[in-house]
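In: model this:
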Amino acid sequence: MRSSRRALLVGLVVSAGLGLSACGFSPMYGGAGVNSALSDIQVETGREQVDFHLQEALLDRMGARHAVGPYTLRTESETTRAALGVGTDAAVSRYAIGLTVDYGLFRDGDVEPVVSGSVETEASYNVPQSVYASVAAERDATERAAQLAAERIANQLVRALRDADTQ
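Out: A predicted model of the protein is given here:
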């Protein structure tokens, strides 16, 4: 009984895969596709702490730690901090870190970007009683916002490069 279910499941998966490939479907993150082109893009960010977190997250997400290709991704970021919650003692108990990143993908020697865009992210944190814990919580929220921004930028680059390849 189990082997027949397993065989049916395998048959469904194989037929779905054949059906998708017949309609022109290609996975965004597949092997040597467009996503591998991200590993040749150099990354330049600003000098603030959030920029460091953004650069590290982009390099990890794109696999571009040793990039030597003809493209450079340049980013400009802006952070905001907004109070979200007020406790019974009228002190702010929760903050949100907002991060806006404008980016451009430049070919070496070009002034105009090949691809440009902007992403906005937000991460929140509770304010603990300890000063050290509060600083650590804010840093963690900043890092999470940067990681989310890197994920969105990489996804937008993959889509833009994929669309450029199909035209």
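
In: only C-alpha atoms for contact and neighbour calcs from this point on.
Out: Fine.

In: which element is R159 on?
Out: helix 131-166 (DSSP states H and E).

In: tell me where this structure has helices.
Out: 2-22, 49-62, 131-166 (DSSP state H).

In: what packs against the second one?
Out: Secondary structure elements in contact with helix 49-62, counted by 3 or more Cα pairs under 8 Å, 6 or more residues apart in numbering; DSSP states H and E, are strand 41-44, helix 131-166.

In: let's compare: structure for the following, please.
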Amino acid sequence: MTRHLALSALALAATPLLGGCGLHPLYAGGAAGPVAKSLAEVEVAPIEGKAGWLVGNALRDRLGATGTPRYRLTVRLDDQISGLGVRGDDSITRERRILRARYQLTDLSDNRMLLDATAGSDAGIDVVQSEYATIAAENSALERLAKIVADEIVTSVAITARNRAKTPGTGQ
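Out: I've put the predicted structure just below:
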């Protein structure tokens, strides 16, 4: 009992130290905050292919663009499926789907590139005897990967927006 009490007292005493850890909310101020306002000013350029359509829609949903764009987000995707597991008869039993994105954020006022980065994720797919089931699994994997990649991109853009808002002379 005294050990539990001592640990509780130690945790309570350490609580004020957490304020100095350097962590700050990314979306401080909510929808009126500088990061949310910057994200709403991002235009997503068209992205080729089915994966591009999925990633583009996910990005637009997460960015919530409204009004006149101030920034342009250009994304190029690389979507690959490769066989992993092989049976004795050389048929594939497992696939790996990899979705990678290279993206660039450009300030439209002066065409200056603010961000040039990559994001990506992968998923494993069981290959079963039903071709329909395998195709459905590949499509489901692509839908999940598109959301994951879009989340990574939006997080990176939000961090860039926060850093620009904190830096004097960036026009924020």
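
In: how far away is the residue most central in space within structure 2 from Y103 of structure 2?
Out: Centroid-nearest residue in structure 2, with Cα atoms, centre = their mean: E152, separated by 1.6 Å. Distance, E152 of structure 2 to Y103 of structure 2, using Cα to Cα, to the nearest Å: 11 Å.

In: shared neighbours, those two?
Out: A119 (Cα atoms under 8 Å, 6 or more residues apart in numbering).

In: show me what V131 of structure 1 aligns to in structure 2.
Out: Matched to structure 2 by TM-score structural alignment, V131 of structure 1 sits across from E131.

In: ok, back up a step: and the helix holding R159 of structure 1 with helix 49-62, angle?
Out: 40 degrees (axes from the mean of the first three to the mean of the last three Cα atoms, to 10 degrees).

In: what is the burial count for the nearest residue to I148 of structure 2 once chain neighbours are set aside?
Out: Leaving aside its chain neighbours, I148 of structure 2 sits nearest to S121 (7.0 Å; criterion: Cα to Cα, 6 or more residues apart in numbering). Residues within reach of S121 of structure 2, counting by other Cα atoms under 10 Å, total 16.

In: what residues are up against S121 of structure 2?
Out: I98, L99, R100, L145, I148, V149.

In: give the closest residue to the second one in space, chain neighbours not counted.
Out: To tie it back to what came earlier, the one meant is L99 of structure 2. D79 (4.6 Å).

In: measure the residue lying closest to I97 of structure 1 once chain neighbours are set aside to S124 of structure 1 for me?
Out: Excluding the flanking residues, the one nearest I97 of structure 1 by Cα to Cα, 6+ apart is R81, at 4.7 Å. From R81 of structure 1 over to S124 of structure 1 the distance is 9 Å, taken as Cα to Cα.

In: next one: A82 of structure 1
Out: To S124 of structure 1, A82 of structure 1 is 9 Å away according to Cα to Cα.

In: mutual contacts of those two, please.
Out: Y95, A96, I97.

In: isn't the last one up against L84?
Out: So that's I97 of structure 1. No. The pair I97 of structure 1 / L84 is not scored as a contact, 10.2 Å apart, by Cα atoms under 8 Å.

In: those two: which is more packed in?
Out: Set I97 of structure 1 next to L84 and count neighbours by other Cα under 10 Å: I97 wins out with 21 against 13.

In: tell me the contacts of that one?
Out: T79, T80, R81, A82, E122, A123, S124, E138, A141, T142, A145 are the contacts of I97 of structure 1 under Cα under 8 Å, 6+ apart.

In: next one: S130 of structure 2
Out: For S130 of structure 2, the contact set (Cα under 8 Å, 6+ apart) is empty.

In: one more: the one 4 residues further on?
Out: In this structure, T134 of structure 2 makes contact with I125, D126, V127, V128, judged by Cα under 8 Å, 6+ apart.

In: tell me, how many residues neighbour the third one?
Out: Read that as V127 of structure 2. Neighbours of V127 of structure 2 (other Cα under 10 Å): 19.
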